[in-house]
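# Quick one: sequence plus predicted model below, questions after.
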Amino acid sequence: MYEIMETDLTAEAYKPLLNRMCDVCDTFTFAVLPKCMMGKPSVTLCRILEELEPYLKEIVHTNGTRANLFDSHMSVPNYEYHLCKESQDVLLRAAESIFHWQQPALPEDLTFLKKGKEYFVTNAHEGYAMLFAEDRYLAELRGTKWNKTE
């Protein structure tokens, strides 16, 4: 596994990183935390959910996001989407950093899956992300500094 900190990812690397995720993965997911935790969702968050509606696969309720677990009594909707050119365009327009994917402005903890397995998981409010695969393109991507954690 590899980890990248928010301080080790430049703004210029965001779009190439996101494009790579879209080339390699087939699904992305994020959570929308309950109002009791985050207050009313922002207009931007609601707009993104609306734009992504045609690509929605399912909503799974768990007690957290892919990066964080909460109390067992919490119910957090995790939205899972088909990754295609159109949904990729929404993601690219929505933010300027992988670490901007946090509420209240955006959904929480953008994650990419490949064949149902976690490929890249963000913990945006903590300022780090995890890559669960060897990916030479990302390892050599200008503006990134990855740390092997195993």
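Thanks, I have the structure now.
# For the rest of this, base every contact and every neighbour count on C-alpha atoms.
Will do.
# residues touching the most centrally placed residue in the chain, list them.
By Cα atoms, centre = their mean, the chain has its centre lying nearest to residue 110, at 1.1 Å. By Cα atoms under 8 Å, 6 or more residues apart in numbering, the contact list for residue 110 reads 28, 29, 30, 31, 98, 101, 121, 122.
# Out of those, flag the one nearest to residue 62.
residue 31 (9.6 Å; Cα to Cα).
# so the closest one touches residue 108, yeah?
Yes. Using Cα atoms under 8 Å, residue 31 makes contact with residue 108 at a distance of 5.0 Å.
# Which neighbours do the two have in common?
residue 65.
# sorry, back to before: among the contacts of residue 110, name the ones in helices.
Using DSSP state H to define helices, no part of those is located there.
# Using JSON lines, lay out these together with neighbour count.
JSON lines is the format used below for the contacts of residue 110 (neighbours: other Cα atoms under 10 Å):
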{"residue": "28", "neighbour count": "27"}
{"residue": "29", "neighbour count": "25"}
{"residue": "30", "neighbour count": "25"}
{"residue": "31", "neighbour count": "27"}
{"residue": "98", "neighbour count": "27"}
{"residue": "101", "neighbour count": "25"}
{"residue": "121", "neighbour count": "24"}
{"residue": "122", "neighbour count": "28"}
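# okay, pairing it with this:
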Amino acid sequence: MLEINNQDIKGQDYEALLELALKKCDCFAFVQRKDMMEDESVIMKLHNNLVEPIQKSLIKVNEQSSWIVTSLLEGTAYVFYYELNEETKNFLLSSSDSLFDWNRPPLPEDLMFFKGNQIWLASCSHERFFIINDDYKHIGELIEEIRSIKKR
């Protein structure tokens, strides 16, 4: 995995990243950390209102203490897994215009994309880094592929 620090993907590049993810991945996930919730019922109500448009694409919700970019010392988080399709891509695009905007509040955090059980890209928004699979040897290769999507 290649780790990219302090290089957010924003605006048109973010839109192209989502197009590329749609071509390469079949699932995405994001996280609501229970240890960061002052009132779980209020946070989950806000979360459910946010994701209501894509609820039919929900695959599963796991309660986990770790995921690809984070291991909690204590507590757990809800990790929501969704099908990646045109509708959910549009949701991701309308909810944010930046990879690092996926941070609480108001959005869930740590946006991740998968092909089957393999991670393609995972962000840790509050620490401002993301990892990408071994298809890319450096950030320039990813940006080049993103920008080639924008030209089409």
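Arrived safely, thanks for sending. The structure presented is a predicted model; accordingly, all values stated were derived computationally and were not measured.
# Once you drop chain neighbours, what's closest to the residue nearest to the centre of structure 1?
For residue 110 of structure 1, ignoring the flanking residues on the chain, the nearest one in space by Cα to Cα, 6 or more residues apart in numbering is residue 30 at 4.7 Å.
# Go ahead and confirm the one you found touches residue 106.
No. Contact criterion Cα under 8 Å: residue 30 of structure 1 and residue 106 do not qualify, at 9.5 Å.
# burial of the nearest residue to residue 116 of structure 1 once chain neighbours are set aside, as a residue count?
The shortest distance from residue 116 of structure 1 to any non-neighbouring residue, by Cα to Cα, 6+ apart, is to residue 27 (7.7 Å). Neighbour count for residue 27 of structure 1, taken as other Cα atoms under 10 Å: 25.
# Now do residue 27 of structure 1 against residue 44 of structure 1, distance only.
Separation of residue 27 of structure 1 from residue 44 of structure 1 (Cα to Cα, to the nearest Å): 21 Å.
# what does residue 72 of structure 1 give?
Distance from residue 72 of structure 1 to residue 44 of structure 1, by Cα to Cα: 29 Å.
# In terms of neighbours, single out the busier of those two.
Neighbours were counted for residue 72 of structure 1 and for residue 44 using other Cα under 10 Å; residue 44 has more, 14 against 9.
# so what's that one up against?
105, 106.
# A strand includes the residue nearest to the centre of structure 1, no?
Yes. Assessed by DSSP: H, G, I helix; E, B strand; the rest coil, residue 110 of structure 1 belongs to a strand.
# how deep is residue 41 of structure 1 tucked in, by neighbour count?
17.
# All the strands of structure 2, residue numbers only.
With DSSP state E as the criterion, structure 2 has strands at 2-5, 27-33, 58-64, 66-67, 70-71, 77-83, 109-115, 118-124, 129-132.
# Output the ones you listed in TSV, with distance to residue 151 of structure 2 appended to each entry.
Output for the strands of structure 2, formatted as TSV (distance: least, Cα to Cα, whole Å):
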stretch	distance to residue 151 of structure 2
strand 2-5	24
strand 27-33	25
strand 58-64	31
strand 66-67	34
strand 70-71	35
strand 77-83	26
strand 109-115	23
strand 118-124	22
strand 129-132	22
